[in-house]
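1. turn this into a model:
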Amino acid sequence: MSILSKKDLKSYVLYSPQHIARLEKAGLFPKRVPLGPNRVGWLKSEVLDWLQERIDQR
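-> Coordinates of the predicted model:
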């Protein structure tokens, strides 16, 4: 299992942090994982699955 930081996420998803937060809130993007008081991450497998869904839909 691999966790992506906000910095790592930017190399996979070309959306702004604000837009990613809106998508998460709407249930359209994988939810972040709280790692500590001021740290979050995303499961790499979930982000890659989300990207694959976008590719499959085109």
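2. every contact and neighbour count from this point should use C-alpha atoms.
-> Fine.
3. mind checking how far Gln18 is from Lys6?
-> For Gln18, the distance to Lys6 equals 12 Å [Cα to Cα, to the nearest Å].
4. of these two, who's got more company?
-> The neighbour comparison of Gln18 against Lys6 (other Cα atoms under 10 Å) goes to Lys6, with 14 against 9.
5. and the more buried one, what does it touch?
-> Each residue near Lys6 by Cα atoms under 8 Å, 6 or more residues apart in numbering is listed here: Val40, Gly41.
6. can you give me the strands for the chain?
-> Taking DSSP state E to define them, one finds strands in the chain at 3-4, 33-36, 39-43.
7. quick one, which of these is packed in tightest?
-> Highest mean neighbour count among those (mean count of other Cα atoms under 10 Å): strand 3-4, with a mean of 18.
8. let's see this one next, to set against the first:
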Amino acid sequence: MSTESWNNDNINLLRRSDVLMRCAFSNSTLHRLINSGDFPTPIQLSPRSVAWIEHEVNDWIKQRILTTRTLKNGGSYE
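-> The predicted structure is shown next:
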């Protein structure tokens, strides 16, 4: 995690439902991506509550878009 996250007083947190809606995938896909290290790890808010840092999720989405557009313009989808 970059130090920018720690120095920013406007850190927004996303709950699981927000993350699932933004990324348009299922809860099981979310868990699979986290476990494989392919999605930002949530932070523990309480024993039964987690959240994601909004800019990390946004960065992940932007990277997926960039990767897809790069592959479409000359790479392979495999």
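9. rewinding a little: can you put the strands of the first structure in CSV and add distance to Ile55 of the first structure?
-> CSV is the format used below for the strands of the first structure (distance: least, Cα to Cα, whole Å):
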stretch, distance to Ile55 of the first structure
strand 3-4, 20
strand 33-36, 24
strand 39-43, 19
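10. in the first structure, which spans are helices?
-> For the first structure, helices defined by DSSP state H occupy the ranges 6-12, 17-25, 44-57.
11. out of the ones you listed, which comes closest to Gly36 of the first structure?
-> Closest to Gly36 of the first structure of the helices of the first structure is helix 6-12 (Cα to Cα; 13.8 Å).
12. what separates that closest one from the chain centre, distance-wise?
-> Using Cα atoms, centre = their mean, to the nearest Å, the mean C-alpha position of helix 6-12 of the first structure is found 8 Å from that of the whole chain.
13. stretch 6-26 of the first structure now?
-> On the basis of Cα atoms, centre = their mean, stretch 6-26 of the first structure sits 6 Å off its chain's mean C-alpha point.
14. which residue numbers in the second structure does that stretch align to?
-> The alignment of stretch 6-26 of the first structure onto the second structure (TM-score structural alignment) spans residues 16-36.
15. circling back: now for the strands of the first structure, which one comes closest to Arg58 of the first structure?
-> Arg58 of the first structure lies closest, by Cα to Cα, to one member of the strands of the first structure: strand 39-43, at 23.6 Å.
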